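Trainee: With the sequence up front, the predicted model follows.
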Amino acid sequence: MADLSSLKELGTVVEASNAAPVHVKKIDAQGRSYATGKRKNAVARVWIKPGSGKITINGKAYPEYFARPVLQMILRQPIFAAARDGQFDIDATVAGGGLSGQAGAVRHGISKALTYYEPGLRPVLKKGGFLTRDSRVVERKKYGKAKARRSFQFSKR
């Protein structure tokens, strides 16, 4: 640093790096976008690619895997919010937790994969709350307690 002019140039570089993050398209060699979704103890791996709107979970069609209509609705929320119904084929593998947690994990994964494939959808999905990982998990059991917080029944005699 010979003089103060080089310091001024350094300051503009620092200011430019504090700008908002630029989200870029992330696509693999097969033209798919991959994301991991999580909820409770369930973890979902989701791949999306342009197609006819077919959704498969662990090798099964999604109405077959998630029999309850509420879980099917949860699964499709980000697709409808982004107005991309019938435009992407979704393939997901999900493990851990129960069906409700798995549906939430797949929803989270689909949302993230959509933003990786089409970064312009991020504001819509963010506003809908689909990109936020629901961090609520079951509280651990403590010693001297029947469950996490419930005490054993008190006996006077």
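Mentor: Ah, there it is.

Trainee: can we go C-alpha only for contacts and neighbour counts from here?
Mentor: OK.

Trainee: so how far is the longest helix along the chain off the chain centroid?
Mentor: When the chain is parsed with DSSP state H, its longest helix is helix 99-117. Here the centre of helix 99-117 is set off from its chain's centre by 4 Å, with C-alpha atoms, centre = their mean, to the nearest Å.

Trainee: Okay, one more to line up with it:
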Amino acid sequence: MENAQTSSKTTKLKLDFKDSKYATGRRKTSIARVWLKKGSGKIYVNGKLYNEYFASENHKMQITRPFELINQSTGYDVRCNVKGGGPTGQAGAMVHGISKALVLLDESFKSTLRTEKLTTRDSRAVERKKPGRRKARRSFQFSKR
């Protein structure tokens, strides 16, 4: 009985993504490899459904936004491998990758997604810590005496 439960957790989710478009999305220190094809609207992230992978409702809304903008929320299946960074960076990287893959699939989506700035990489990242400072910009407390 116990072996049956553990074996179901260890089996890799096999998805058929032949005839799909591939794109890479990036945000902060996260990288998302995205495969997109016509389907029923399922979104898989690292082998899990995106509802299970992301806890925040904000991130879930963010991921489905490119599909809502092109009025096809259930028209495509997505398989995505994400690594690096935290949930916000990973969600942003997925949005970037999905948008790029949609443009590869159909050029007519480009203007819609571009006006919402989803095809452009968001280059903002954490500023590095400088020597002689407590954080990136914060100084140590000044002592007059």
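Mentor: Noted; the coordinates are in hand. Note that the structure is a prediction, hence the values are computed from the model and not measured.

Trainee: picking that back up, mean shift of the longest helix of the first structure relative to the second structure?
Mentor: Per the superposition on the second structure, helix 99-117 of the first structure and its aligned residues are separated by 0.4 Å on average (mean C-alpha distance after the TM-score superposition for the first structure).

Trainee: Could you give the residue range in the second structure aligned to whichever helix or strand comes after that helix?
Mentor: Remark: after helix 99-117 of the first structure, the chain's next helix or strand is helix 122-128, criterion DSSP states H and E. Aligned by TM-score structural alignment, helix 122-128 of the first structure corresponds to residues 110-116 of the second structure.

Trainee: how about the matching stretch: buried residues?
Mentor: Using 16 or more other C-alpha atoms under 10 Å as the test for burial, stretch 110-116 of the second structure gives 110, 113.

Trainee: Relative to Lys126 of the first structure, how far out is Ile90 of the first structure?
Mentor: For Ile90 of the first structure, the distance to Lys126 of the first structure equals 20 Å [C-alpha to C-alpha, to the nearest Å].

Trainee: Equivalent analysis for His108 of the first structure, please.
Mentor: In this structure, His108 of the first structure and Lys126 of the first structure are 11 Å apart, going by C-alpha to C-alpha.

Trainee: Now do the shared contacts for these two.
Mentor: Thr132 (C-alpha atoms under 8 Å, 6 or more residues apart in numbering).
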